[in-house]
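1. would you be able to build a 3D model of this:
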Amino acid sequence: MRRYILSALFTILAFATASAQVSSKVDYKRVSPTEIDVIYTLTPQPGWHIYSTNIPAGGPTSATFEVDSKSGVELVGGLKAGPGAKTVNDPIFEMQVSWFEHPCTFTQRLKLTAKDYNLKGYLRYGACNDESCLPPQSVNCSVSGSDGPSAAASDANAKEADKKKAEAENAKTDPKNALMPADAANAAQQATNNDIPVETMDAEAAAALIGMQLAGDSLAADSLAGDSLTVNATATDGNDHAKWWKPVINDLKALDGENDYGKMSLWYIFLLGLLGGLVALFTPCVWPIIPMTVSFFLKRTSDRKKGIKDAVIYGISIVVIYVTLGLVITALFGASALNDLSTNAVFNIIFFLMLVVFAASFFGGFEITLPSSWTNKVNDKSEKVTGLLSIFLMAFTLSLVSFSCTGPIIGFLLVEVGTAGSSILAPTIGMLGFAIALALPFTLFALFPSWLKSAPKSGGWMNTVKVTLGFLELAFALKFLSVADLAYGWHILDRETFLALWIVIFGLLGVYLLGRLKFPHDDDNQHTSVPRFFLALCSLAFAVYMVPGLWGAPCKAISAFAPPMSTQDFVLDKTQVEAKFKNYDQGMQYAKQAGKPVMVDFTGFGCVNCRKMEMAVWQDPKVVKLLNEDYVLISLYVDDKTKLPEPQTRMENGQEVTLRTIGDYWSYLQRTKFGANAQPFYVLLDNEGNPLNASYAYDEDVDKYVEWLNKGLQKYRSK
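-> Here you go, the predicted structure:
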């Protein structure tokens, strides 16, 4: 559903600062003559959370304190988190994690061991919201002085000397080798030493050969695994490296303007509202009112032109009323609040319960009506005034009287388009489409009164429309419950459970349409009309279509609604995609020689939505074929904590940044080349490092993803 019209602004902000979603400050507190506390205070923006300390291995980024250099100082214990952490069960990592949703503190105590002391260090932490994660962030600190103990601690100095010696040895290692998987590098080196043919090696070992070449090693190889390509045994051309790292932010923005992947267009929202209004017309609360209202306007005056004019004004009044409702919703919730609610577990439960209540109302369990006093007061007022105000109040009366039928449709429409994250105008545009559809028959029947004679008469078919809507609202309610279920890790609505419920719902809808299931307001008519038969056929066929999904079939038609495949216990097809390159330069060099385009996947070990995309989208056979056969896939983990041989400094936006880990290295690449900072983030490149299509973020729509990949492939082949 979700992506955002404000994404361009977010991209600019993300490029400007790596920690825009979390503000930080550092305080220093002298707790004794020989002890100092370094206190970090972090404040996340609404909707974001910061992970606490002691997250188990294999989980999200844990808060830690790291040291760049120190003398005359020792750490006392580990980093301590302040109060207020919330512990939840993460279904993706299958472990309990703790995070802070409000301002929090982390404290590291230092012990002074010499009169002159100095420490340079940093706090490293991870932050996420329900849509994306920031790469591991760092907040620097510096402690120095000459008021420590008069006697130096010889043991501390000895340890420091040993550390510097070890760092000097590590500095001899080429940085690029540190970015290469150790097992692959060893396999490549062993293959070279023993004259093992490279074509018999796996792709990772072949990639390691390229990595060694990038580092300047003079390794000879005749071909790469499985591709029969000549490999130059020289280091990468400096021009290639410069082209691959050249910023393409403006190019991506231009492409993002052409393609709106993951966003619901305003035209689509308008059409969705129009469809909702057309459905509302055929409910028992609206359809019977149309001929009575049109006849009233045509008979209230002998001047037919004036009657038509009044009916047109009546229709315009309906549009004004519902568009005003959309504007009020936007004003109350703000530009992005409804989108923020789209992944909020509590509000998804509320949406679920609301749609279940609407469904029960449509089934005939009760009627959702506004207080009758409201309708009476508005109706009385319309009779006492004249002119345009009288017509407007009559339209307002229609809105109140028909609420029991239109309310659930409007509620579903507002929830669906409001949480789509498309635009601050989404609710208003949706209401505009709804109102036009609702007002159109009043105007048309006034202009062409003879049409009233051929219009369908009121009857039991209108209740069939209501009950059918009840089934649909009940089905969509499960979508919102699924979001909450994934967030809290309840596992009460895993994929097979969700599919089983949808199979039952649409199966019962088909049975109802065939007249074998009755609700309180249904008549006793025994025959099944032709339209009902075909609708029943479609509903039952859809139920049968979902049955293979219980055994792991992708069921593409519902991929946007069903929980991810990872929640399903039994899956027959184990097809997977796995990146063979975890190094950008290695992957680009391989792609250049293989003559293939590249997909760069900026991901993270602690990125929940990255795992969702991999499990829900990358397992689709069409995606598997494209990524495994037509693209070179490079996955760069921005939270990889593997240390670089030595910290590297870079200038970014006029400020000096320090890259300490491989994750920092790839995060810097993402920010400076692509102007983005959140994960998951996918971009398609040619062999020169230029984008082939718009970037792609979190959106589990498989068809959109395949379309995105195919468009990039076509552009690459056309060059």
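2. going by C-alpha atoms from here, please, whenever you check contacts or count neighbours.
-> Noted.
3. residue 512: what's it in contact with?
-> With contacts defined as C-alpha atoms under 8 Å, 6 or more residues apart in numbering, residue 512 is in contact with 518, 536.
4. go again using 7 Å as the cut-off
-> Contact analysis of residue 512 by C-alpha atoms under 7 Å, 6 or more residues apart in numbering lists residue 518.
5. any idea which element it lies in?
-> helix 495-513 (DSSP states H and E).
6. quick one: list the elements packing against the next helix or strand after that helix.
-> Remark: after helix 495-513, the chain's next helix or strand is helix 530-546, criterion DSSP H and E. Contact here means 3 or more C-alpha pairs under 7 Å, 6 or more residues apart in numbering; DSSP states H and E; on that basis helix 530-546 packs against helix 495-513.
7. this one next, for a side-by-side:
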Amino acid sequence: MKKKFLLSCLLIIMAWLPSFAQIQEPVKFKTELKTISDTEAQIVFTGNIDAGWHVYSTDLPSGGPISATFNVEKIQGAELMGKLTPQGKEIENFDKVFEMKLRYFENTATFVQKFKITDASYQIEGYLEYGACNDENCLPPTEVPFSFSGKGNAATATVATSETKAETVNQPAAENSVAEATAIDSAATVALSDNETSVQDYWTPVIKELNSYGETTSQQDRSWIYIFFAGFIGGLLALFTPCVWPIIPMTVSFFLKRSKDKKKGIRDAWTYGASIVVIYVALGLAITLIFGASALNALSTNAVFNILFCLMLIIFAASFFGAFELTLPSKWSNAVDSKAEQTSGLLSIFLMAFTLSLVSFSCTGPIIGFLLVEVSTTGSVIAPAIGMLGFAIALALPFTLFAMFPSWLKSMPKSGGWMNVIKVTLGFLELAFALKFLSVADLAYGWRILDRETFLALWIVIFGLLGFYLLGKIKFPHDDDDNTTSVPRFFMALISLAFAVYMVPGLWGAPLKAVSAFAPPMTTQDFNLYNNEVHAKFDDYDAGMEYAKRNGKPVMLDFTGYGCVNCRKMEAAVWTDPKVSKLMTDDYVLITLYVDNKEPLPEHIKVMENGKERTLRTVGDKWSYLQRSKFGANAQPFYVLIDNEGKPLNKSYSYDEDIDKYVDFLQTGLDNYKKEK
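-> Have a look, this model is predicted:
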């Protein structure tokens, strides 16, 4: 009863979580002043980073995400020594979206700035600015303020420590202090210009009104389900290969005949299937324990290892085509098989399952290898185990089902050339995905040998050849001489050839959303006739609101950033849809606000936020503050629909590439606007 009560409470709490604002606080920094000598000291910033997030390092290339920077507002009796220095475990990977190598920290980030003490006493004030992202969104440039003073003598120097958090706030605090958050002093009133009236009403918080629509949370993480089913499909494909399919009836018959008790035979078959699951799940866990989740994730974006992944898949494809057989040493399987004969009970059954795993390696190895490479991109500790669980369940299922229903064995398709067709088809698919990994390395080194049109041309050829193979026009060493094409092969050929034709317009710049996750970015396309991009009418909130009011139109606010990866994904995959672009262009005034815009404001703006005074120095600071104070959110991408008086028309929208959902989001806001009018 207690367990049920606790579970009910937990479910209620989880159900209420989305109703809170979307203010996120994934990074917490501590600042500390450490005296090195009578004449030297250093300021140390130590940040604790939530799982899944990372903080970017210093001195990143232009055009990339926000670099960590040290900014001084007041300094007396001291002078800086060198630049801000990152310390600790810095990760460097190539980012396909920015097309550059980026350096960042996970779990913990440490930055150190040294300064020289030049007077008997000193004072230094300023802030650390940094950028943080996860797989779905990014925070705006965030400041960690500091203020230290001390004396030049080490014996009397003040070693001050101050705890500061990222300039993000919890939702309850945001709601309780909305009056403070909008208390902009008279010198910093937000206005269109000196000659126009104040439009501060546009900045009035609408957090409660927005919540009344039911806030949209970030897209749920479906990766584990995806990984499980990817593994399950891989296991089904492995079943229909020459290494596994012929073994099924022999194994099931063995279990049923070796015991006079039918129930015991079925129980043995179930144990056999469970042993297969245990073996492959253990393999998935072993991979993670050996390499580590973060190492797998790092390898997935490392240029050298992507070349190795590419070569591995090409070797697997050649094996499936019949160039050679990938087999484990025969003495391994013989040793395990003989050990199984010498033992009895559960151990004997487990060793038989282990023998199957070794004997079928030539067919299952390439599938498992590809699966493990794919799940490495998740960075999850248990992702390989989940993939192997799906694979093993699919592989073990027929052994248990046929043991329970032996009559089904008679209806099993007989072994034949169709199994080799499956192997060769898998070979073509492995070859196609090998190009995906080569593309990462090509972008990293700037070879430009695999631009988007080259990649698509190779895929067109691969899937075209697959179609001709399925029609019997191409033969490989292990294929039989039967020239007839079965109905399933014909439909598979039709799909493959149609997919090849579908990709042809991509050579001239068509977006090809079905392959956008695999192909190189559009920026590598040399010849592009496609032009269906949506551009904002305004990049200034107040000016855009005045225009919308004069023209009687609702407003769509796009809080974005130059370093926001998923913002670019939404613009490429969703905004280019005809329905979406028509609604955004014809029915809304689109205002795009870059929260990382470094253009300085004409004069600094002082605001009170959660009882603390904060200085807005750049245009990006201004728009970031608007997003936090008015809408109670701080992550990008963030889309919100408002009328021309600043009131919300629908729940907000974050990163989700579902076009139908986005159209519904826009249409609902438009309908609500018309009802108000």
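8. about what we covered before: relative to the whole chain's centre, how far out is the helix holding residue 512 of structure 1?
-> Its chain's average C-alpha position is 27 Å from that of helix 495-513 of structure 1, according to C-alpha atoms, centre = their mean, to the nearest Å.
9. kindly report the same for stretch 280-296 of structure 1.
-> Mean C-alpha position of stretch 280-296 of structure 1 versus that of the full chain (C-alpha atoms, centre = their mean) differs by 41 Å.
10. report the buried residues of that stretch.
-> Under the neighbour-count criterion of 16 or more other C-alpha atoms under 10 Å, stretch 280-296 of structure 1 has 280-291, 293-295 buried.
11. quick check: end-to-end length of it?
-> By C-alpha to C-alpha, to the nearest Å, the extent of stretch 280-296 of structure 1 from end to end equals 22 Å.
12. that stretch aligns to what range in structure 2?
-> Aligned using TM-score structural alignment, stretch 280-296 of structure 1 spans residues 238-254 in structure 2.
13. residues contacting the matching stretch, please?
-> Outside stretch 238-254 of structure 2, the residues within contact range by C-alpha under 7 Å, 6+ apart are 269, 360, 363-364, 395, 399, 402-403, 409, 415, 419-420, 422-423.
14. out of the buried residues of stretch 280-296 of structure 1, who's nearest residue 342 of structure 1?
-> Residue 342 of structure 1 has its nearest neighbour among those in residue 280, at 24.9 Å by C-alpha to C-alpha.
15. the helix or strand containing the closest one against structure 2, how far on average?
-> Using DSSP H and E, residue 280 of structure 1 sits within helix 266-281. Superposing on structure 2 and averaging over aligned pairs (mean C-alpha distance after the TM-score superposition for structure 1), helix 266-281 of structure 1 comes out at 2.6 Å.
16. any idea which helix or strand comes after that helix?
-> In the C-terminal direction, the helix or strand that comes right after helix 266-281 of structure 1 (DSSP H and E) is helix 289-299.
17. quick one: distance of that next one to the chain centre.
-> On C-alpha atoms, centre = their mean, the centre of helix 289-299 of structure 1 falls 48 Å from that of its chain.
18. and what of stretch 618-634 of structure 1?
-> Computed by C-alpha atoms, centre = their mean, the separation of stretch 618-634 of structure 1 from the middle of its chain amounts to 21 Å.
19. ok, stretch 60-79 of structure 2 next?
-> Offset of stretch 60-79 of structure 2 from its chain centre (C-alpha atoms, centre = their mean): 29 Å.
20. what are the buried residues along it?
-> The neighbour-count check on stretch 60-79 of structure 2 (16+ other C-alpha under 10 Å) flags 60, 64, 65, 66, 67, 68, 69, 70, 75, 77, 78, 79 as buried.
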